[in-house]
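Participant: the sequence and its predicted three-dimensional model are supplied below.
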Amino acid sequence: MKRVLVVEDEASIREMVALNLKMAGWEVLEAPSAERALELMHKSEPCDAALLDIMLPGMDGLSLCETIRRDDNDIGIIIVSAKGQESDKIRGLSIGADDYITKPFSVSELVARLEALTRRIKRGSSSPKAAEEPEQLVSGPFVLDEKSRVLYKAGKPIDLTQVEFQIMELFFRNPATALVREKILEGVWGENYFGDVKIVDVNIRRLRMKIEDEPSNPQHILTVWGYGYRWNA
């Protein structure tokens, strides 16, 4: 059974979300604060996903997201923001969240996003590969190991979230090809993704910080102005 951590200080919202997720087949851990969430995560089995409200007492949801991501690149993280908090959404994505949802939201949309997120995260490790398909993709000084889900640059490992890893897979399988943002969005987040294409740009910025020698002057993930991005080994 899939496990999700729901962090929300308003009890009525948290209980409603938890009840509906349980009805949809999820095991749910509930926390009214970031501090309690971290306690639960340390005491229990790993979660597949986390739903983090930004506005929390004490440590806020963005700081919690950053803390969780430092220890776990595999967990799927969705941040919950209020309308008009565009800067918070962007910051959340830049520090490790995989997706965001805006209040008020429907439970059916939330369940759909969680299901899509966990499918993406488990897709690479759970699906068997054809015998002739290589487990490592090589591009210039980079090696993408699809078995261990690790990217290497000149032999040195680079920590990536699962979403970042899937973007790199898309680039490696389409070398020197200009990919429109919508194709990246569909290839990584799925064709029925509800969110904004800006999520692609935020993840590209995050990837450049990790793989480029000079992120402000990228040599590998190139911008195709007015269109999207192109991988250059």
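Facilitator: That came through fine. Every value quoted in this text rests on a predicted model; they were computed, and no experiment measured them. Numbers count the residues shown, from 1 in each chain.

Participant: going forward, measure contacts between C-alpha atoms and count neighbours the same way
Facilitator: Fine.

Participant: for the longest helix belonging to the chain, what is the distance to the chain centroid?
Facilitator: Across the chain, the helix with the greatest residue count (assigned by DSSP state H) is helix 107-126. What separates the centre of helix 107-126 from the centre of its chain is 10 Å, taken as Cα atoms, centre = their mean, to the nearest Å.

Participant: remind me what it packs against, helices and strands.
Facilitator: Other helices and strands packing on helix 107-126, by 3 or more Cα pairs under 8 Å, 6 or more residues apart in numbering; DSSP states H and E, are helix 11-23, strand 76-82, helix 162-173, helix 181-189.

Participant: these: which one's closest to Glu30?
Facilitator: With Cα to Cα, the closest approach to Glu30 among these belongs to helix 11-23: 7.2 Å.

Participant: ok, second structure coming up, stack it against the first:
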Amino acid sequence: MAHESVTRLRVLVVDDEKRLTDLLRLELDVEGYDVDVEQDGAGGLIRSRTDPTPDLIILDWNLPDFSGIDICQRIRAGGVTIPILMLTGHDEITDRVKALDAGVDDHLIKPFSIDELMARLRAMHRRAETFSGASGSPENAETLQVSDLTLNTRTRDVSRGDRAIHLSVKEYDLLNFLMRGAGSVLERQEIMRGVWGENFFGDDNLLDVYIRYLRQKVEQPDAPTLIHTVRGVGFILRDETT
């Protein structure tokens, strides 16, 4: 039993719908999670920074004091990288982009099935472990570089030449993925699975939106183009002048 308590993941649920939080607490416990519940954004923000810190956060978009977007931005501003799943009734692509830019890792439209929620949580946790395994320890820390574009996976600093590039959480994840596959054509679904998770069921037009954001920040008139579209397939990051 002691071993079980050590290995159980802790989930923080931030939602003011008591019937939903009661259901989530029950279902998550059955699935082997330890669950903490906060019914407003301020409580969720404090709990996200309090030991024992959660391994995953389920955050509602509409809260009585702050929006889930505001809370997510504040969590990320404090340097917290815990995976966050947003529960929302908003399904427009502009709303999804807003949530992802705030630092949300995935979103789920209400009403949803418990099976899908569990699948999303498992995918987020696996992805978080993959990223931490690639860059979280000194022996695996690395600097990725293509031409004069550099990404430090430990500090999350990105630069091109002498120019620092400031990226949102999801823009950074996308560039990280492209740079790890630099020189190879990456298919659209491969990128979506790698950046948004294998169980992400959103519109893949979201990828085009973020590729456009990256190009606006990474490309510059006096330097070689690095992010290339392979029509009908996906994208490749490479310097074609070398």
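Facilitator: It's in. These numbers were taken from a predicted model, which means no experiment stands behind them.

Participant: superposing both, give me the TM-score.
Facilitator: TM-score for the superposed pair, counting by TM-score structural alignment, normalised by the length of the first structure: 0.77. Supporting figures: 225 aligned residues with a Cα RMSD of 3.4 Å.

Participant: pull the number of nearby residues for the aligned partner of Leu85 of the second structure in the first structure.
Facilitator: Under the alignment by TM-score structural alignment, Leu85 of the second structure pairs with Ile78 in the first structure. Burial measure for Ile78 of the first structure: 25 neighbouring residues, criterion other Cα atoms under 10 Å.

Participant: Arg69 of the first structure - that's part of a strand, no?
Facilitator: No. Counting by DSSP: H, G, I helix; E, B strand; the rest coil, Arg69 of the first structure is not found in a strand; it is helix.

Participant: leaving out sequence neighbours, find the closest residue to the counterpart of it in the second structure.
Facilitator: Aligned by TM-score structural alignment, Arg69 of the first structure pairs with Arg76 of the second structure. Nearest non-adjacent residue to Arg76 of the second structure, counting by Cα to Cα, 6 or more residues apart in numbering: Gly103, 6.5 Å away.

Participant: which residues touch the residue nearest the centre of the first structure?
Facilitator: Centroid check for the first structure by Cα atoms, centre = their mean gives Asp98 as the closest residue, at 2.5 Å. Contact partners of Asp98 of the first structure, counting by Cα atoms under 8 Å, 6 or more residues apart in numbering, are 76-78, 117, 163.

Participant: now which residue in the second structure aligns to it?
Facilitator: Aligning on TM-score structural alignment places Asp98 of the first structure opposite Asp105 in the second structure.

Participant: any idea how far that match is from Leu59 of the second structure?
Facilitator: Counting by Cα to Cα, to the nearest Å, the separation of Asp105 of the second structure from Leu59 of the second structure is 11 Å.

Participant: same check on Asp148 of the second structure?
Facilitator: Separation of Asp148 of the second structure from Leu59 of the second structure (Cα to Cα): 38 Å.

Participant: quick one: which of these two has more around it?
Facilitator: Leu59 (28 against 14).

Participant: next one: the counterpart of that one in the first structure from Ile167 of the first structure, what distance?
Facilitator: Using TM-score structural alignment as the criterion, Leu59 of the second structure maps onto Leu52 of the first structure. Using Cα to Cα, Leu52 of the first structure is found at 23 Å from Ile167 of the first structure.

Participant: overlap in contacts of Asp105 and Leu59 of the second structure?
Facilitator: Residues touching both Asp105 of the second structure and Leu59 (Cα under 8 Å, 6+ apart): 84-86.

Participant: now the residues you listed in a markdown table, with distance to Gly232 of the second structure?
Facilitator: Putting those into a markdown table (distance: Cα to Cα, whole Å) gives the following:
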| residue | distance to Gly232 of the second structure |
| --- | --- |
| Ile84 | 32 |
| Leu85 | 30 |
| Met86 | 31 |
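
Participant: tell me the one of these nearest Ile165 of the second structure?
Facilitator: Checking these against Ile165 of the second structure with Cα to Cα, the nearest one is Ile84 at 24.2 Å.

Participant: residues near the closest one, how many?
Facilitator: By the criterion of other Cα under 10 Å, Ile84 of the second structure has 25 neighbours.

Participant: now swap in Arg215 of the second structure and tell me
Facilitator: Using other Cα under 10 Å, Arg215 of the second structure has 14 neighbouring residues.

Participant: same deal with Phe172 of the first structure?
Facilitator: Using other Cα under 10 Å: Phe172 of the first structure sits among 20 other residues.

Participant: what's it aligned with over in the second structure?
Facilitator: Using TM-score structural alignment, Phe172 of the first structure pairs with Met179 in the second structure.

Participant: my read: that match touches Leu237, true?
Facilitator: Yes. Judged on Cα atoms under 8 Å, Met179 of the second structure makes contact with Leu237 at a distance of 6.6 Å.

Participant: show me the contacts for Leu87 of the second structure.
Facilitator: Counting by Cα under 8 Å, 6+ apart, Leu87 of the second structure touches 58-61, 107-110.

Participant: on that earlier part again, the longest helix of the first structure corresponds to what range in the second structure?
Facilitator: Under the criterion TM-score structural alignment, helix 107-126 of the first structure matches residues 114-133.

Participant: related to what we said a few turns ago, out of the contacts of Leu87 of the second structure, which are buried?
Facilitator: With burial judged by 16 or more other Cα atoms under 10 Å, the buried subset of these is 58-61, 107-108.
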